[in-house]
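**Student:** What follows is a predicted structure for the sequence shown.
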Amino acid sequence: MGSDWTTLGEYIKVQGGFAYKSQDFLESSPNKVLKIKNVRFGAVDYSETAYISDDLALETSSWSTREGDILISMTGSGPNAPQSLVGRVARVWKDEPKAWINQRVGRVLFKEQNNIHPDFVYYLLTQQSSQEFLVSNSSGSANQANISAKTIERVPCPRIGYQASKKVSEILTSLDETIILNKKINQTLEQMAQAMFKSWFVDFDPIFDNLLEKHNNNLEKASAYLTAKGALDLIPKLQKRHTIQQTSNYKPLPDHIKKEFPNDFQHHEDMGWIPDEWQDKKVRDLLELKYGKGLKKSERIEGHYPVYGSGGINGYHNSYLVEGPGVIVGRKGTVGTVFWESKSFFPIDTTFYVVPRKNIPLQFCYYLLKGLGLDTMNTDAAVPGLNRENALSLSCLIPKEQLLSRFDKMIFSYKNMGAILIQQNKSLESIKERLLPKLIGGKIDLREEKRK
C-alpha cells in the first residue's frame, strides 16, 4: 500500500434500488423494503420498513439483499442535518433479515471477484473524507441533496491488492463485531428488564406462585379457593402459571424477593381482581409530566448533550435542560413514544419529561409509561398530540415501597452493565475512528516481518 490512488469505479459499480410504486406497498408481509431512511450509519434499521407481496418480491429478486451488501443513501440532507446526511453507508451484517432495496438506495456491486475485499470498500466509504466528498459533490438543496451512481464511483480509492485490503478489513471488522455484540447484549438486558416488569406488575406471576404455594402447589385446591371467592377470571391465569412451573426452564424467585409479594387477590370495584395490599392510583400520583423547551434547529448541531424530540434524538446542544438520568415522552408529532436517557439531556417542546414523586423510582415510571398505550392516545386532528391530563388520569397499580425499591435495584444492575458496554463501545469507536484513515491510506504497514 502506498500513495498510488485511483477511484472506486475501477473496482465497483453502483446498482440503484427498484422503483416500487406506492400501491405496491402492504401493511405487513415477510418481505421488507428498505427506503433511504432505513440506511443508517454502519447498519440497516429494520424497525420501520415498507412491505411487498411474495409475487413482487420474486419478480424483483435482483434487488434483494445478502449478507455483506454495502448500501448507500443516494438522497439525504447536507451537513446541517448530520443524522440524515446524504451518502450514509450501511452494511448488511450476519443474521440480518432479507430485504429489498427501494429507489434512491444504492448497492455496491463488484466488477471482479477477489480484486478488492468488499469490507475494504465499505470502510473506505464510511471514512470522513469519503463522506465529505459525497456531500460536496451532491446536487439539489441542503434539505434534499442527491448523489448519483457515478458520483459514488468517483470516490478516491487507493490501488490495493486483495490480500492487503483483506488485512485492513479484518482489523476494522473485528472492532465492529465487538461493538455489535455489545449492542446485542445491551438489547438483551433491556428485554430482561421489560420482561421482569411485565412478570411482576402486569401478569402478577410471583403472586400466582405464592397463591399456589399457599395451597401446597395443588392446582385443584387453589382453583377451588378462587372459585369460592368468585374470582373465576383468575383461574385460567393460575392454570397457565401452574403449567409454566412444570417446565424445565422455570426458575422460582429467591425467597427474600418472593416474600415481598402477596399471596392473594382482592376485588376492586373498577379494576376487578388486583393483588392484595396493592393500591389503585392515577399516573399523576406517581409522576409529573413537564413540558420541554423550544430549541431552534440551528442550535441542535453541536454539543455534548442529546436533544430529544418526540421521535428520539434529533441533535446535540452545548447545555442541558434536565439532569440525567431521565425519561422523555413524545407529546407532538410522534405521540406517546417513551425514551430512557442515562445522561443529562435537552427535551424540546414536542416532548414531556418525567419528574417522579417522592419514593417512586424513575425506572418504574419508565416501564409503566411504556405499557400504558400512550401511542394510541392522539387527541389532535391536524397535528398528532398527547393530552397531558388524559395521560395523568390513567389508572395504575402500585405495590409497597419495599417492592418498588427491590425492582429499582435489580433494574439498576442491568442499566449499570449496559452503561459499561456503551462506554466500551465509545472507546472502540474512537479507536476505529483514529485507525480508519491510516489503514485505508496505507500509513500503517501490515506486512509481517520476515524471520531472521
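**Tutor:** Great, that's in hand.
**Student:** rest of the way, CA atoms for contacts and neighbours
**Tutor:** Noted.
**Student:** Quickly find the element holding Ile328.
**Tutor:** strand 326-330 (DSSP states H and E).
**Student:** Tell me which other helices or strands that strand touches.
**Tutor:** strand 338-341, strand 351-356, helix 362-370 (3 or more C-alpha pairs under 8 Å, 6 or more residues apart in numbering; DSSP states H and E).
**Student:** and of the ones you listed, who's closest to Lys443?
**Tutor:** strand 338-341 (38.8 Å; C-alpha to C-alpha).
**Student:** Next SSE downstream of the closest one?
**Tutor:** Following strand 338-341 in sequence, per DSSP H and E, is strand 346-347.
**Student:** and that following strand, how far from the chain's centre?
**Tutor:** 19 Å (C-alpha atoms, centre = their mean, to the nearest Å).
**Student:** what are the ranges of the helices in this structure?
**Tutor:** Under the criterion DSSP state H, helices of the chain are mapped to 54-59, 118-126, 128-136, 149-153, 162-201, 205-214, 219-229, 235-245, 255-258, 362-370, 388-392, 401-440.
**Student:** Take the ones you listed and write them to CSV, including mean neighbour count.
**Tutor:** Formatted as CSV, these follow (neighbours: other C-alpha atoms under 10 Å):
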stretch, mean neighbour count
helix 54-59, 12
helix 118-126, 22
helix 128-136, 18
helix 149-153, 19
helix 162-201, 16
helix 205-214, 21
helix 219-229, 15
helix 235-245, 15
helix 255-258, 11
helix 362-370, 19
helix 388-392, 15
helix 401-440, 16
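**Student:** Second structure follows, compare the two:
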Amino acid sequence: MSKFPREVLGELITHQKGFAFKSKDYQETGIPVVRVSNFTDDSIDTSDLKFVSKEIANENQKVALKTHDVIIATVGSWPKNPASIVGKTICVPSEMNGGLMNQNSVILRVNSQCETDQKYLFIALKTKLFSEYLVSTAQGSANQASVTLSDIFSYEVEWPEPHIRRSIVSMIDSINQKIELNRQTNQTLEQIAQAIFKSWFVDFEPTRAKAQVRASVAEGRIPGSDQNLPLDFSKEDEEKLVERAAMAAISGKTPEELDQLNPEQLKQLKNTAALFPDALIDSELGEIPEGWEVKTFGEVSKCFDSKRVPLSKKKREEKKPGNIPYYGATSVMDYLNEYIFDDIYLLLGEDGSVIKEDGSPFVQYIWGKAWVNNHAHVLQGINNVSTEHLMIFIQSQNIAAFITGAVQLKLNQGNMNNIPFLDAGKKINNSFYKFISPLYEKVREISEENKTLMDLRDALLPKLLSGNLAINEVTI
C-alpha cells in the first residue's frame, strides 16, 4: 500500500499525439522522425531513424520532441512479444531534442514545466504496475493491441511532496547515468569491432593498400606521388613500402604515427600485415582478395536449434521465480529458474520479427545460462570463424532475399545456411579474433554491470514510489 497520495495522470500533464508522416517524404538526411519501432526499453535507438526536410518539420512542430519528454506507445503487441509491447514507455534523450514523433504514440509533459517533475513522471510510469495496467486495458486482435488515451490518462500515479520527488529523481538519475555511460561505452566498443571488420572484410583496405603500392612501383612511380622511383630502388624497398602501407591501413595511423609505436606494437602490426594478400581477383561477390574463398554461412556456423525448447506461458510459470533469461526472436521474453544453454551464442530471429527495414536481421548476442524458444536460431562460429565474427558479418548483411512468407516472415535454416560468406582463411580470421576478443570481453563485463544496476533500480523503484523506503535508508 502506497504511503504517498495518488493523482490522476490526465490532470498532471498536457499531451500530444504523434503525427502520421508519409513514407514518400522520408529522405536520407534532415530532421529525424522517431517511430515506435525505434523505442528501446527506456529510450530511443538512433541507428534506424527516418528523416524529413526542414520544411516538413516546420509544418509539424507540434510533434517536435524535447529532452525528457515521456512517450507512450499506444499501439503494439501483447506481452508475448515484449520488445514491441503496447504501452512501452520511454524518455527522450538529449540527442533527440528537436526530433519529430511519428504516429501510434502520445507525448506527455507535466503542467508544472518543471524538469524534476518531468523526470519524476517517467520514473513513476516506468513501473511494472503501470505496464500491467496498460496491457489490462488494451484492446485489439491476436497480433496487435492498442490502448486509448482515456485509459492512459485515467491511471492514478504516486505524486508525493516536491522535496520527495526531487530526492527520488536524484537517486534514480544517478543510477541511470551510470547505466547510460556503460551503454555508450559498449556502443563504442562494438563500433570499433565493426570498423575493423569493414576495413578487413568489406573494403579490403590492407589488401588494396598493398596492391596500390605494387601498381605504383610497376609504373615506376613513388607510391602516393607523381615522382619517378630512384635509380637505386630495390625489391627490398618495395617490400618495405608494401608492408608499411598495410600496417597503416590496419592501424588507421599515418607513417609518422607508426614510427611512434613501441617495438611490440610494431611487431604485431607487421605480423598482421604479412597475412594479407596484395592482389584482388574477380569472384561471384565481385572483387575479393586473392586466396580468399566464397563459402556459405552454414559452412562457418554450427546450429543448435535442435536443443531449443518452446514453453507456453503456463509452463514458464512453473519454472519461476528465476533470473535466467528466456529468449524469443528479438529479445528476452521472461525469466526462469532452469536453462538449456550455457555458453556464448548468436541468436537470429527465425520467424515473426526477422528483418529490419534495411533488410538486416534481428540479432542477439548472449552468454551464460539461457533458455531459447523456437523463434530464434541458436548459433556459434566454427572452422576458425568466431561467434563474434559471425555476428558482425550477419549484422552487416541484407538478408531480404533469403526470407520467405508473406504474412509470417521466416528465415528457415536452409536459406540461412546458404547466405554467402567470404572466408579469409584461418590465419586472418584468428588474427581478427585477437583484435576483437578483448572488446567483446569488455562488452560482456559492462553488460553484466548494467544488469546489476538495473536490478537495483527496479528493486528500489516500487519501494521508493510507495514511500515504504526512505531515501536516507538507501546507499548506492
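**Tutor:** Looks like it arrived, so ask away. Fair warning: this is a prediction, and the values are worked out from it, not measured in the lab.
**Student:** thinking again about what came up before, present the helices and strands packed on strand 326-330 of the first structure as CSV; the columns should include distance to Lys432 of the first structure.
**Tutor:** Formatted as CSV, those follow (distance: least, C-alpha to C-alpha, whole Å):
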stretch, distance to Lys432 of the first structure
strand 338-341, 25
strand 351-356, 35
helix 362-370, 33
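**Student:** Isn't Ile71 of the second structure up against Asn104?
**Tutor:** No: using C-alpha atoms under 8 Å, Ile71 of the second structure is not in contact with Asn104; the gap is 10.2 Å.
**Student:** still on that earlier bit, go through the helices of the first structure and name the closest to Leu286 of the first structure.
**Tutor:** Nearest to Leu286 of the first structure, of the helices of the first structure and by C-alpha to C-alpha, is helix 362-370 at 7.6 Å.
**Student:** same for the closest one, what does it pack against?
**Tutor:** Contacts defined by 3+ C-alpha pairs under 8 Å, 6+ apart place helix 362-370 of the first structure against strand 326-330, strand 338-341, strand 351-356, helix 401-440.
**Student:** rerun that using 10 Å as the cut-off
**Tutor:** helix 162-201, strand 326-330, strand 338-341, strand 351-356, strand 395-398, helix 401-440 (3 or more C-alpha pairs under 10 Å, 6 or more residues apart in numbering; DSSP states H and E).
**Student:** Please convert these to JSON lines, extending it with distance to Glu59 of the first structure.
**Tutor:** Formatted as JSON lines, these follow (distance: least, C-alpha to C-alpha, whole Å):
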{"stretch": "helix 162-201", "distance to Glu59 of the first structure": "33"}
{"stretch": "strand 326-330", "distance to Glu59 of the first structure": "40"}
{"stretch": "strand 338-341", "distance to Glu59 of the first structure": "39"}
{"stretch": "strand 351-356", "distance to Glu59 of the first structure": "43"}
{"stretch": "strand 395-398", "distance to Glu59 of the first structure": "50"}
{"stretch": "helix 401-440", "distance to Glu59 of the first structure": "38"}
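**Student:** Of all the helices of the first structure, which one is nearest Asp276 of the first structure?
**Tutor:** helix 205-214 (9.1 Å).
**Student:** before we move on, the earlier item: tabulate the helices of the first structure (TSV), appending distance to Phe265 of the first structure.
**Tutor:** Shown next, in TSV, are those (distance: least, C-alpha to C-alpha, whole Å):
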stretch	distance to Phe265 of the first structure
helix 54-59	49
helix 118-126	58
helix 128-136	61
helix 149-153	65
helix 162-201	13
helix 205-214	8
helix 219-229	9
helix 235-245	12
helix 255-258	16
helix 362-370	21
helix 388-392	26
helix 401-440	17
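**Student:** For Gly333 of the first structure, find the nearest of the ones you listed.
**Tutor:** Per C-alpha to C-alpha, nearest to Gly333 of the first structure of the helices of the first structure: helix 388-392, 14.3 Å.
**Student:** Who are the packing partners of that closest one?
**Tutor:** Helix 388-392 of the first structure packs on strand 287-291, going by 3+ C-alpha pairs under 10 Å, 6+ apart.
**Student:** Identify all contacting residues around the strand it packs on.
**Tutor:** Applying C-alpha atoms under 10 Å, 6 or more residues apart in numbering, the external contacts of strand 287-291 of the first structure come out as 283, 327-329, 331, 347-358, 360-362, 365, 388-389, 391-392.
**Student:** ok, average deviation of that strand from the second structure?
**Tutor:** When the second structure is overlaid, strand 287-291 of the first structure sits 4.8 Å from its aligned residues on average, using mean C-alpha distance after the TM-score superposition for the first structure.
**Student:** That strand vs strand 326-330, what angle?
**Tutor:** Strand 287-291 of the first structure and strand 326-330 are oriented at 60 degrees to each other (axes from the mean of the first three to the mean of the last three C-alpha atoms, to 10 degrees).
**Student:** For stretch 290-298 of the second structure, list every residue counted as buried.
**Tutor:** Buried residues in stretch 290-298 of the second structure, counted by 16 or more other C-alpha atoms under 10 Å: Glu290, Trp292, Thr296, Phe297, Gly298.
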